[in-house]
Structure formats: structure tokens, C-alpha cells
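*Asks:* Build me a model from this:
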Amino acid sequence: MSETTVTTQQQATRTGRWPVVAWGLWDWGSAAFNAVITTFVFSVYITSDSFGDGASAKLGWALAGAGVLIALFAPITGRRADHSGRRTFWLSVNTALVVLASTGLFFVKPSPDYLWLGLLLLAAGNIFFEFASVQYNAMLNEISTPANVGRISGLGWGLGYIGGIVLLLIVFYGFIDPEVGLFGVTGEDGLDVRVTMLLCAVWTTVFSLPVILTIRDDKASRRPRTEVVSVVESYRQLFQTIRLLWQTDRNTAYFLLASAVFRDGLAGVFTFGGVLAAGTFGFSPGDVIIFAVAANVVAGVATIAFGTLDDRWGPKKVIVGSLSCMLVAGTVIFFLHDRGATIFWVFGLLLCIFVGPAQSASRTFLARLIPEGKEGEIFGLYATTGRAVSFLAPAAWSGFIVMGAAVTGVADKDSAEHWGILGIMLVLALGLGFLTKVRATENPASSLSS
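*Replies:* A predicted model of the protein is given here:
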């Protein structure tokens, strides 16, 4: 199927409500891996004292390694799926691999002997989750029109936040908080966390099935295997797109670079927020989950509220203002880390307030830069550039912990964990610096040639 051809199946999909809901439910289901596993439960568990000294830094290196692999392979997965006409198939495969990785985390017992098993499974889950996200995001054009693409995209984003809140509450009250939870589960041998991993696997499976069963691959659009583009050719086409963009619309290229960097910093805030709360500020696993619920609530509400400011002031001012406020809040957390949990509650939630608006305004900014008719191509590159630098925040987090331990002279790297904040702030500051070079224009003078 060519880019300018819309099949009858696609037309029916675009006009139905259920396909939109089914698509959004994948985002709801993805909260199991994003919110529970990567951010607020398993990452906190794997960096606890039970896994030995330096677990937090090792987590950063594992995620950095995953980011490198994502950067090498994710850019071509969407292009190859589009070319082969098997987008839903690859969404299914990669989602299934995420489920398998989540299930495997059940076997990670609280002992240093299981540290690298947990880190490798978590890294693998991150890789396959990003591959699945490429296919999922590419489906947006199949279930939307130019008139409602923003609302549908926002629906998915919102369902992700809400799904995270619901699942975290189930986990907290069902397994983490009670001395004896559902099915007689206790905290002995980490069983409460490990059973939560099984629940995450089930959650992901159940809420991924609707989109997989609803938005089917169009057999008529599939190309023969002999026409499938090779890996080398896929990379050649990718570099050709980047070169063309640099030659014809450099302002958009600058923004893609800036947004890739600061979006990775934004992801780092949530990825390592729970680890920091537990390791530096003494939050219990239950406290971390309560903070996670509050963080998702303020992030969701702020993202909706800041949409008005985006329209009134323009997205660049929203991004600059959000990143600047986050840098101030992060600096305060670093210097006042020994003042107790209240500091993290106040300034940690302040950080979360500005994460969603910065992400949303980033997408809006690009939408106003894209020449007409190039939306799909440039938004695909937007996803690509973000994944290409997804190792920055984890590497900066771990690198600054190592540096902090050397500067302070502590033998226990976990005692220098708060230095990781500076690594995340550095990534945000770099992105903000690159953003100052971008013109805030809604009608770029240049456009891409075909």
C-alpha cells in the first residue's frame, strides 16, 4: 500500500470508536512496565541493600546498555514494519517479549546472586518495550484523521497515566502494604514484589489484546519477502532522510536534536525518581508507591492545564519554562538531600508537575514546524532521535554517582546516590541549551522535497 492510498479497512478503522479505545488500552497496559516495573517497584527493589553495594549505579549502566541497543536497532524497526505491512504482527511479538521479561522478574530473589539476572531482564524488557512502542505509535495515523489526531493521541497518553495510578493502587493495597496480602502473599523473600511482576505480565497481556485483535495487518498491503528492505538498505534510507532534512529545514533538525536530549532527561526523572526516593530519602516500598500515585496525578493534571498556556504563549516558552523550573527543583533536592523526606515530597512533585507539559509541548512544537504533507515522516524521525540518545540519562546518572563517590571519598557508592541527580539535571540543561538555538516559528520557510 502506498503512502497516498487509504484502504477500505483503514477508512473503517478511522471512523470507529472501538479501534480508538482498543489502541488507547495498549497505553493503559503499558503502565505495568513503565510505572510499576521500570520506575516505582522493581527498580526500587533491585537497588535495595539486599542486592549489595553499587546496585543503583549498575542499574544505570544496564539501562544505558539497553539504550545503546535501542539506538542501533529501533530506528529501522518502524520503517521495516511499514514496508512489510506487518505492523500489528511485530507489535504482538515485541509485546509478548515484554510479557516474558516481566514474568522472568518473578525469579529474581533478594540476593546479590540474582542482581544481574534482574538487571538483564529489565534491560531486555526496555528494549522490546521500545520496539513495541515504535509500532504502536505508528498506528496513530490508522485510527485518526488530521482533525482528531491530537485528541486521540492525548487519550492514549491520559490512559497511560490513569492505568499507572490504578495498577499502583492495586499493587500497594493488594501486596506491598499489608503484612499478608492477596492470596496470602507476604514480603518474605521479596515475594510481594515478585508476585507483582506476575500481575504486571497479566496486566500487559490483557490490555494489549484489544489493539492486536482489532487493528489487523492488511494482507493486501503485505509485500513479498523478496521485496522486504534489508537492514543495510533501511539504514541507508534513514540517513538519506536525515541528510535531506538537514539540507532543507535545519531549524526542524535542530529541534529534533534538542528534544531528543531533553526528553531523555525527562524520562530519567521518572526512571530514577523511585530509586532516589528509597535510597537517599528513606522511602519504604509503600511510600514510593504513594509518591508514584501522587506524581502521576500531578503530571496528568498539569499536562492538561498547560495546554492552554501552550496555545497562548507558544510551545517553546512552555518547554523553556518547564525545563528551567525542573533544573531549580533538582538543584534544591541535591543540596538539601539530607533534610529528610519532606524535601523530596515538595520538590520531587514539583519536578513531576513539569514533566508532562514539557513532553506535550515538545510534540506541539514539532507539529507547528513540520511542512504540510511530511507529518508522518518527521514524527517518525522524532521517535527515532529520542531513542538514539536514550542511553544519556542512565549513563549520566551512573557516571555522577561514581564521580560523587570519588569526590566525597565514600567507599559505599550508594551513599553518593544523590549525585545522580546532577547527571539528570545535566542532560536537561544540555537539551535546554540546544533548544535556545531553535526558532519558535509555526510556518517554516523551507520544506522537504519528495
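
*Asks:* switch to C-alpha atoms for all contacts and neighbour counts from now on
*Replies:* Fine.

*Asks:* Now the residue sitting nearest the centre point of the chain: closest residue in space that isn't a chain neighbour?
*Replies:* Geometric centre of the chain, nearest residue: residue 267, 5.8 Å, by C-alpha atoms, centre = their mean. Take residue 267 and drop its neighbours on the chain: the residue closest to it by C-alpha to C-alpha, 6 or more residues apart in numbering is residue 393, 7.9 Å away.

*Asks:* residue contacts, the one you found?
*Replies:* Applying C-alpha atoms under 8 Å, 6 or more residues apart in numbering, we find residue 393 in contact with 64, 264-265, 267-268, 423-424, 427.

*Asks:* Second input sequence below; structure requested for side-by-side comparison:
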Amino acid sequence: MSTDTVRARATDEVAERRREQHGWYFYDWACSVYSTSVLTVFLGPYLTSVAKHAADADGFVHPLGIPIRAGSFFAYSVSASVILSIFVMPMAGAAGDRTGRKKPLLAASAYLGAAATTGMFFLDGDRYLLGGLLLVVANASVAVSMVLYNSYLPQIAPPEERDAVSSRGWAFGYAAGSLVLIGNLVLFTAHDSFGVSESTAVRICLASAGIWWGAFTLVPLKRLRDRRTAPGGGRAPAHGWRQLAATVRDMRGKPLTLSFLLAYLVYNDGIQTVISQASVYGSEELGLSQSTLIVAVLLVQVLAVGGALGMGRLARTYGAKRTILGSLVAWTVTLAAGYFLPAGAPVWFFVLAAGIGLVLGGSQALSRSLFSHLVPSGKEAEYFSAYEMSDRGMSWLGPLLFGLTYQLTGSYRDAIISLVAFFVIGFALLARVPVRQAIRDAGNPVPDRI
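*Replies:* All right, here's what the predicted structure looks like:
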């Protein structure tokens, strides 16, 4: 084979890899709008108001006959959704690896979630149970889809590119969130000019996130390639807990990978709870308007784009692990400051939002890329199902603690300060993980800077 032929083939491989990477970015672009507009901005305050409308004289709703303070219903629904994810994600990950057909599974989970999100248009009056059900379906669906989406990363990016590729994916997601939030802000603040009520405007914003999610999912479905890298072809995947147990047994041979997952489980639980509960804290405890919350989250999205890319560059100099540890210090300081925010002072809430935005995207992107180095070849989706458990499927403790704290104390300030522990403990656990040895144990090449 001539040198020109080898060079041409290498050029074609690089072009194909770039094409897949660009398609891969677009799933972040598609589904991040759900996390931003639905989970972070609108659904928490709106579902809480619907639950309060359905509450009895003492402020309690009674799903399945269980007395729940209306202000805790959203947090409990988030916990229920991620508990459900535990049963579904391992099956999806194992099926993706064994059959090599990740795209059909990605499509099914993405469009189920998009349909549930679009259905939130019908959440009005006292239909808090409908809202809780749609939230559970949408949140579990996005978790399953992210298992499959994340598992492509080791396949479409060589080790030296993963920090950058992962960071660009998160940046795409935050850019999409910013764009849609601008449209949401225009509709919400000028809803009278559009001839709709405030409630209808919120429901349109919720439903539009589902339409956006479904429409842009077409791009990665067209560009990503299915690969079968694991033996065992058509075997049916085990059921939820059994498959998770099998994955964990396999990981026992790689205890350092498990150590990283434990650290990530802890600190990411704090991150996910802040994302899902920040708007409830701002509206219920600080008395901020919905427009203020939209602007604050928009600020988070804009700064998160630069934060993800900037922390990706820092990782090239200082390594992903050190950069993540630095972000956890920033999270701790920012969240502790949130406890002391005065009510009715949007400027200070914007300062808090800026601090969150600068570390949010980078801490998530670098955690994803760092874990990709710890995954044995051929088990990407299966291992990323365990990772997604830590990312979403096991992030039920934070919302549960948040909801219980409010249930017992009636104070969202007490609820928010309890989350500091997740970042402190997560920092201590991650600092103990020797990542170079963990990469070698997984059978992967160790990058020069990690």
C-alpha cells in the first residue's frame, strides 16, 4: 500500500470521526433544553403552584393517600424519577453493548422523553399528579438516553481529544439552553401581548422544550454509527438490579474505577440537586419573580458555555482531576454563600448564578471525559449506565434530603445549606483516586496530562 493511499485513508478516518463528533454534539443541543427550561426554570415553581392549588387547608396533598407538603412534591417527584431510572438504565446499557444497536435505543428513549415533555402543555388546574407522572417519565427517559449518548464518547474520540470533545458537547447544550431561554423570556414577560395567560405561557415553554428535543435528535441519529464491540450478540439483557449487579461485579476487578464512581456519585448528587431545586429556592424562599429566575438561569447558561470551554483548556495544563477538584471548592463556596442571600434582592441572586455558571459545565464535562478513560474497551454503554446512575439515576438522595429538610423545618435555607456536604465529601473521595493507575488497570493508554 502506497504512502499516499495510507495518508488518504487516515484523512478519511479523521473526517468521518469529525462528522460523528459534530453529530454527537447535537444531542447535547437537543436534550439540554429539557434540563434548562423544564427541570431548572419552569416545572419546579409551576408544579409546586399546581400542587398548592390542589392542597388541603393544611397545605398537604395526598398522592396514594400519603400526606405530602405541597412544597415538597416536586422534589419527591424528582427522587421518584431517578429511582425508576435505576431499573431501566442498566438494561439499556447492556443491550447497547451486546447488540451494538445503540441508535434505536437512543431514539426510543429520546422520543418518549420528548413526548412526555410536550404533554406538559396539559398540566393546569389541580393536575399535580399528571405533572408528577410526566416528570417521572421525562426524567427517566433523558437518563436512559444519556447512558447511550455518553457511551459513544470513547468510540468517536481518541484519548487526547476527549476532554475537548466532551467540553464542546456541554458547551453546545448550554448554548441551546441560552437560545431557548431567550425565547421563553420574551413569551413569558410579554404574554399579554401574545394574547395568552401567564399559566398558558409557562405551559407553552414546557411543551416547546419537548418539540425542540425531538426535532434536533434527528441530527445525531443520522450521523452516529452503530458498532458492536462486545461478544454475546443477541442475548437479552438482564433485568435492572440483576444487570447492575453484574456490571458492579465486573467493576470489582477495577476497584479504582469504582472509587471514582463513588466520588462522582456524591458530588454530582449535589450538582443535580442544585440544578433541579434552585428555581424553587429562588421563588419560594427569596420571593423572586419568574422573570428574574429566567434571567438568572440564562446567565448560568451563557457563562457555562465559556466555563466548559475554559475548564477544558485548564485541564490541558493542570489535568482533569485537579481541575475538577478546583471546581468542587468553587461549588462549596458558592452554595454556602447562597444560604445568606437576602430575600427580594435579585442582584445577589445573579451573582450566585454567575458563580454556578462558571463551574457547572466544566465540572460535568471533565467528569465525563475522565471516566471515559476508565472504561474497558467493548463495555462502554454498560459502564456508562453505571456512570449515569451516578449522574442521574442515583441522584435521588439530594432531592430527597432537600424535600425532607423543608418538610421538617419549613425553610428552604436549611434545605439548601444541607447540600454543601455533598461537595466536601466528594472532594475528599476524588482526591484519593490515583487516576493514572485507574486508567492502566482499565487497559487504556494514559494521556500525558490527566
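
*Asks:* Any idea what the TM-score comes out to?
*Replies:* Here the superposed chains carry a TM-score of 0.82, computed using TM-score structural alignment, normalised by the length of the first structure; 419 aligned residues with a C-alpha RMSD of 3.2 Å.

*Asks:* picking that back up, which of the helices or strands spans the residue nearest to residue 267 of the first structure?
*Replies:* Of the helices and strands defined by DSSP states H and E, residue 393 of the first structure is found in helix 392-408.

*Asks:* What's the match for residue 356 of the second structure in the first structure?
*Replies:* Alignment note: residue 356 of the second structure maps to residue 351 in the first structure; criterion TM-score structural alignment.

*Asks:* That match and residue 332 touch, don't they?
*Replies:* No. Residue 351 of the first structure lies out of contact with residue 332 (C-alpha atoms under 8 Å); the separation is 10.8 Å.

*Asks:* neighbour count winner among the two?
*Replies:* Per other C-alpha atoms under 10 Å, whichever of residue 351 of the first structure and residue 332 has more neighbours is residue 351, with 26 against 15.

*Asks:* hang on, the earlier thing: can you name the residues that contact the match of residue 356 of the second structure?
*Replies:* Taking C-alpha under 8 Å, 6+ apart as the contact definition, residue 351 of the first structure lies against 269, 325-326, 329-330.

*Asks:* And residue 380 of the first structure, by the same measure?
*Replies:* By C-alpha under 8 Å, 6+ apart, the neighbours of residue 380 of the first structure are residue 138.

*Asks:* returning to what we had before: so after the host helix or strand of the match of residue 356 of the second structure, what's the next helix or strand?
*Replies:* For residue 351 of the first structure, the enclosing helix or strand under DSSP H and E is helix 341-369. Beyond helix 341-369 of the first structure on the C-terminal side, the first helix or strand identified by DSSP H and E is helix 375-388.

*Asks:* tilt between that next one and helix 341-369?
*Replies:* 150 degrees (axes from the mean of the first three to the mean of the last three C-alpha atoms, to 10 degrees).

*Asks:* ok, which stretches of the stretch 101-250 of the first structure are helices?
*Replies:* Taking DSSP state H, counting those that start in this stretch as the test, the helices found in the stretch 101-250 of the first structure are 115-138, 149-171, 191-214, 231-248, 250-279.

*Asks:* Name the stretch among those helices that sits most buried.
*Replies:* helix 250-279 (a mean of 24; mean count of other C-alpha atoms under 10 Å).

*Asks:* what range in the second structure matches it?
*Replies:* Alignment of helix 250-279 of the first structure against the second structure: residues 255-284, by TM-score structural alignment.

*Asks:* what distance separates the matching stretch from the middle of the whole chain?
*Replies:* Put simply, stretch 255-284 of the second structure sits 10 Å off its chain's centre (C-alpha atoms, centre = their mean, to the nearest Å).

*Asks:* With that, I have no additional questions.
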